[in-house]
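Trainee: Give me coordinates for this.
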Amino acid sequence: MTDALLVLNAGSSSVKFALYEAAQPGEPPLLAGQIERIGDDPRLATGGTSEPFGQSTDGHAALIGGLLAAIGDLAPGDVRIVGAGHRVVHGGARFDAPVPIGDAVIAELEALTPLAPQHQPHNLAGIAAVAAAYPDIPQVAAFDTAFHRSQSEIAERYALPRGYAEQGMIAYGFHGLSYASIAPRLPALLGPEARRVVVAHLGHGCSMAALLDGRSVATTMGFTALEGLPMGTRSGSIDPGLVLHLLSERGMDVDAVHRLLYDESGLLGLSGISGDMRDLLASDAPEARFAVDYFVDRCARAVGSLAVSLGGLDALVFTGGIGENAGEIREAVGARHAWLAIPPPLAIATDEEGVIAEATARLV
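Mentor: Here you go, the predicted structure:
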């Protein structure tokens, strides 16, 4: 019997999962996979295979429940789950490090749901599903926002009256677990002289971060995971006056604007075809090409802005589903920065689950 730690990483359209030997969380996982294309055609991918999983109408909660019911059959050998770690997207101003999960923590995380509506409910669903399946094991929350707490007040503030910042209305930044996975590996991969690095986490959700000696000094996402780059279905940054116009002049209510910005925009809105970069790169439609070109343009602009925050740029690194697998996107963004005379962009596989596993082992 092997004691194992379960890690759940629930994103907006996928759930990654892994089992780690509790005594050696830094080693490769005993099992790893993901449920992908949630909300469309959910599939379970493990060990190089992918097969239908659940129903197209199943949400994260139902699919995670099904995964936990099947985990024993998926695991190699005889394992006993003794703890669980979860990616939690928004930790607010208080949570700047992983914490054990209890009722009080859950209540605080639920209160942050409006700031990460495409993620926080799924993270909490995973916590509830594990509590139901394994009521006696400890659980740990690791936060995407924590990595960016090294940023200066200038970087995290909005140009609003000071009282708003004192109420927690600041730029938190996200994808911190991914950046925390990448940052320690950069000196060995790039050399110690590469101190100023922009890391682009590009997937269904997209952000970039400026890292100086491995610490975050600026990032594209802000108070919510809606700001910054265009994403699969999220608009990214737009003129806030446009939102006011939609509410005051076009008769849209808050719920309609919310759906527009979170679910109907981004690559999906630009192309009218798909929010999945794989579909767009495979399409001959001019609308698909436009969405790809738009995405590359906004990514290239963001790199320039973050380079200013660093006082120059030594390297550009890509990670995430698009960043790791779409060479065309990496090359197109990199080509826009030939004038910076930096090495060709580097793709590095992120390991958010490994970061969560090690944090879980420390606290369990």
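
Trainee: For the rest of this, base every contact and every neighbour count on C-alpha atoms.
Mentor: OK.

Trainee: all strands in the stretch 151-300 of the chain, in order from the N-terminus.
Mentor: 196-202, 206-212, 215-219 (DSSP state E, counting those that start in this stretch).

Trainee: Can you add mean neighbour count and give those back as CSV?
Mentor: Output for the strands of the stretch 151-300 of the chain, formatted as CSV (neighbours: other C-alpha atoms under 10 Å):
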stretch, mean neighbour count
strand 196-202, 26
strand 206-212, 26
strand 215-219, 25
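
Trainee: out of those strands, which comes closest to S248?
Mentor: Of all the strands of the stretch 151-300 of the chain, strand 206-212 sits nearest to S248, with 29.5 Å by C-alpha to C-alpha.

Trainee: between the strands of the stretch 151-300 of the chain, which gets nearest to M252?
Mentor: Using C-alpha to C-alpha, those put strand 206-212 closest to M252, at 26.6 Å.

Trainee: nearest to G102, of the strands of the stretch 151-300 of the chain?
Mentor: strand 215-219 (28.9 Å).

Trainee: And the closest one, how far out from the chain middle?
Mentor: Counting by C-alpha atoms, centre = their mean, to the nearest Å, strand 215-219 is centred 16 Å from the centre of its parent chain.

Trainee: got the contact list for it?
Mentor: Contacting residues not belonging to strand 215-219 are listed as 147-152, 155-156, 173, 183, 207-211, 306, 309-310 [C-alpha atoms under 8 Å, 6 or more residues apart in numbering].

Trainee: Now for T360, how many residues are close by?
Mentor: For T360, the number of neighbouring residues by other C-alpha atoms under 10 Å comes to 27.

Trainee: Tell me which helix or strand it sits in.
Mentor: helix 352-363 (DSSP states H and E).

Trainee: before we move on, back to that, now the buried members of the contacts of strand 215-219.
Mentor: Buried members of the contacts of strand 215-219, scored by 16 or more other C-alpha atoms under 10 Å, are 147-149, 151, 155-156, 173, 183, 207-211, 306, 309-310.

Trainee: now, among the residues you listed, which is nearest to A359?
Mentor: Within these, proximity to A359 (C-alpha to C-alpha) peaks at F147, which comes in at 13.3 Å.

Trainee: Test my guess that that closest one contacts I182.
Mentor: No. Taking contacts as C-alpha atoms under 8 Å, F147 lies outside contact range of I182: 11.5 Å.

Trainee: Next, the structure of the following sequence, for comparison with the previous one:
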Amino acid sequence: MSFTVLAINPGSTSTKVAIYDGEVLRFEEEIRHSHDELREFQTILDQLPFRKEVIIRTLRSKEFQLSELDAIVGRGGLLRPLKGGTYKVTEKMKADLRMGVSGQHASNLGGLIAAELGEGYEIPIYIVDPVVVDELESVARISGHKNYEKMSIFHALNHKATARKVARELNKTYETSRFIIAHLGGGISVAAHMNGLAIDVNNALGGEGPFSPERAGTLPLSAFLDACFDQKHSKDELNKQLIGEGGVVSYLGTTDMREVEQMIASGDEYAALIFDAMALQVSKEIASLSVHFGGNLDAIILTGGLARSASFVSKVSERTNFISKVIVSPGEDEMKALNEGAQRILVGEESAREY
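Mentor: Sure, this is the predicted structure:
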């Protein structure tokens, strides 16, 4: 039986919309939002009517009726920590999304828009694997000081979807697999996945792990503390050093790794150094997580946009293939992952979780 699902993914400067019939994509649209359009709204929540109307217009242009739907699934936002899976959008969840209980981001609108579009149609509304998925082992939460507990914030949607895909290719299930997965994008998250749970991962928004095209990762703490108190930088400026203006862009002035590879090809030795340093840090993060598995690891998986770079993949693979075989699954199809999460519930493969 084929179920028709609307997937919604609000990003900081775009809204993606897709219709699936089972696993078949009927159509997908990415609506870009200009700075002038978005600056009219004081808060993320204020954007909700605007983004909802954009989606309605897009569906009308495709002559699609909401009455055709069996379910709607939205990108999960910054909720309270939860286990991975597909969740029903409930009143409690909507209240936390409106409040921004764990922070403000456009993804908070995913479940809210989905719920409003579904009103009156008596169809289920879901979110899937938001970035706040937290399945850390207790021992992995210990930071080094009792006042600070490690948090799990990572690219859970792509991690989990890629894990399921590779597990099928290996004739296994995600729940019986043992992977280290590195999501390589604007932010980088590396996680140990054991038997269907991400038991250890760097906080990709919390100044941990490898540096990335736009994030600093783990910095020398003493030097950063000095910067916090030297009265030369505001808190906002320091936050930007961690996220947005850290990593590759702080060294080379660009977040586009294709440009970096062009610099290297033209003989820029400094660009080559930074490129190799990021690959080294990713490799070290993978190696550090390998201690969870005692040599019993099914695969190291490289995914995300940067996994399309043959040079970067080669550098990481050469440093880590002694641990386990390296499988490359480039890109991140978030819309497909959202649909798959909803379809698993609709076909009875899984049960929807309660928030």
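
Trainee: follow-up on the earlier one: can I get the strands of the stretch 151-300 of the first structure in JSON lines with distance to P29 of the first structure?
Mentor: Converted to JSON lines, the strands of the stretch 151-300 of the first structure look like this (distance: least, C-alpha to C-alpha, whole Å):
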{"stretch": "strand 196-202", "distance to P29 of the first structure": "22"}
{"stretch": "strand 206-212", "distance to P29 of the first structure": "26"}
{"stretch": "strand 215-219", "distance to P29 of the first structure": "27"}
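
Trainee: Quick check: which of the ones you listed is nearest to A104 of the first structure?
Mentor: Among those, the nearest to A104 of the first structure by C-alpha to C-alpha is strand 215-219 (28.8 Å).

Trainee: quick one: that closest one to the second structure mean distance?
Mentor: Compared with the second structure after the fit, strand 215-219 of the first structure shows a mean deviation of 2.2 Å (mean C-alpha distance after the TM-score superposition for the first structure).

Trainee: What separation is there between the residue of the first structure most remote from its centre and G241 of the first structure?
Mentor: Residue farthest from the centre of the first structure, counting by C-alpha atoms, centre = their mean, is E249 at 33.9 Å. Counting by C-alpha to C-alpha, to the nearest Å, the gap from E249 of the first structure to G241 of the first structure is 11 Å.

Trainee: can you check L177 of the first structure too?
Mentor: L177 of the first structure sits 32 Å away from G241 of the first structure, going by C-alpha to C-alpha.

Trainee: Quick check: D213 of the first structure touching R195?
Mentor: Yes. Under the criterion of C-alpha under 8 Å, D213 of the first structure makes contact with R195 at 4.9 Å.

Trainee: between those two, who's got more neighbours?
Mentor: Set D213 of the first structure next to R195 and count neighbours by other C-alpha under 10 Å: R195 wins out with 20 against 17.

Trainee: What residues does the more buried one make contact with?
Mentor: L211, L212, D213, G214, D314.

Trainee: Which pair of the residues you listed spans the longest distance?
Mentor: G214 and D314 (12.6 Å).

Trainee: Looking at the first structure, name the residue matched to I142 of the second structure.
Mentor: Counting by TM-score structural alignment, I142 of the second structure lines up with R157 in the first structure.

Trainee: Around the closest residue to that match other than its chain neighbours, count how many other residues there are.
Mentor: Nearest residue to R157 of the first structure, sequence neighbours excluded (C-alpha to C-alpha, 6 or more residues apart in numbering): I170, at 5.2 Å. Neighbour count for I170 of the first structure, taken as other C-alpha under 10 Å: 21.

Trainee: Okay, I170 of the first structure and I154 of the first structure: tell me how far apart.
Mentor: To I154 of the first structure, I170 of the first structure is 10 Å away according to C-alpha to C-alpha.

Trainee: Which of L177 and G241 of the first structure has more residues huddled nearby?
Mentor: Taking neighbours as other C-alpha under 10 Å, L177 of the first structure and G241 compare with L177 leading, 25 against 9.

Trainee: so what secondary structure elements neighbour the longest helix seen in the first structure?
Mentor: Assignment by DSSP state H gives helix 286-310 as the longest helix of the first structure. Helices and strands touching helix 286-310 of the first structure, by 3 or more C-alpha pairs under 8 Å, 6 or more residues apart in numbering; DSSP states H and E, are strand 196-202, strand 206-212, strand 215-219, helix 266-271, helix 277-282, helix 327-335.

Trainee: which one of those lies closest to S235 of the first structure?
Mentor: Nearest of these (C-alpha to C-alpha): helix 266-271, 4.4 Å.

Trainee: and that closest one, which stretch of the second structure?
Mentor: Taken onto the second structure by TM-score structural alignment, helix 266-271 of the first structure occupies residues 247-252 there.

Trainee: Would you mind listing the buried residues in the matching stretch?
Mentor: Going by 16+ other C-alpha under 10 Å, stretch 247-252 of the second structure has these buried residues: G247, V248, V249, S250, L252.

Trainee: And it, how far out from the chain middle?
Mentor: Computed by C-alpha atoms, centre = their mean, the separation of stretch 247-252 of the second structure from the middle of its chain amounts to 21 Å.

Trainee: Going along the chain, name the helices of the second structure.
Mentor: 35-38, 48-61, 91-99, 109-118, 156-169, 221-229, 235-242, 248-252, 257-265, 269-289, 310-320, 334-346.

Trainee: P210 of the second structure matches what in the first structure?
Mentor: With TM-score structural alignment as the criterion, P210 of the second structure pairs with L229.

Trainee: Identify the residues contacting the nearest residue in space to V249 of the second structure that is not next to it in sequence.
Mentor: The shortest distance from V249 of the second structure to any non-neighbouring residue, by C-alpha to C-alpha, 6+ apart, is to T255 (5.2 Å). By C-alpha under 8 Å, 6+ apart, T255 of the second structure lies in contact with G186, P213, E214, V248, V249.

Trainee: Would you mind putting those into a markdown table with distance to E68 of the second structure alongside?
Mentor: Shown next, in a markdown table, are those (distance: C-alpha to C-alpha, whole Å):
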| residue | distance to E68 of the second structure |
| --- | --- |
| G186 | 36 |
| P213 | 41 |
| E214 | 41 |
| V248 | 46 |
| V249 | 45 |
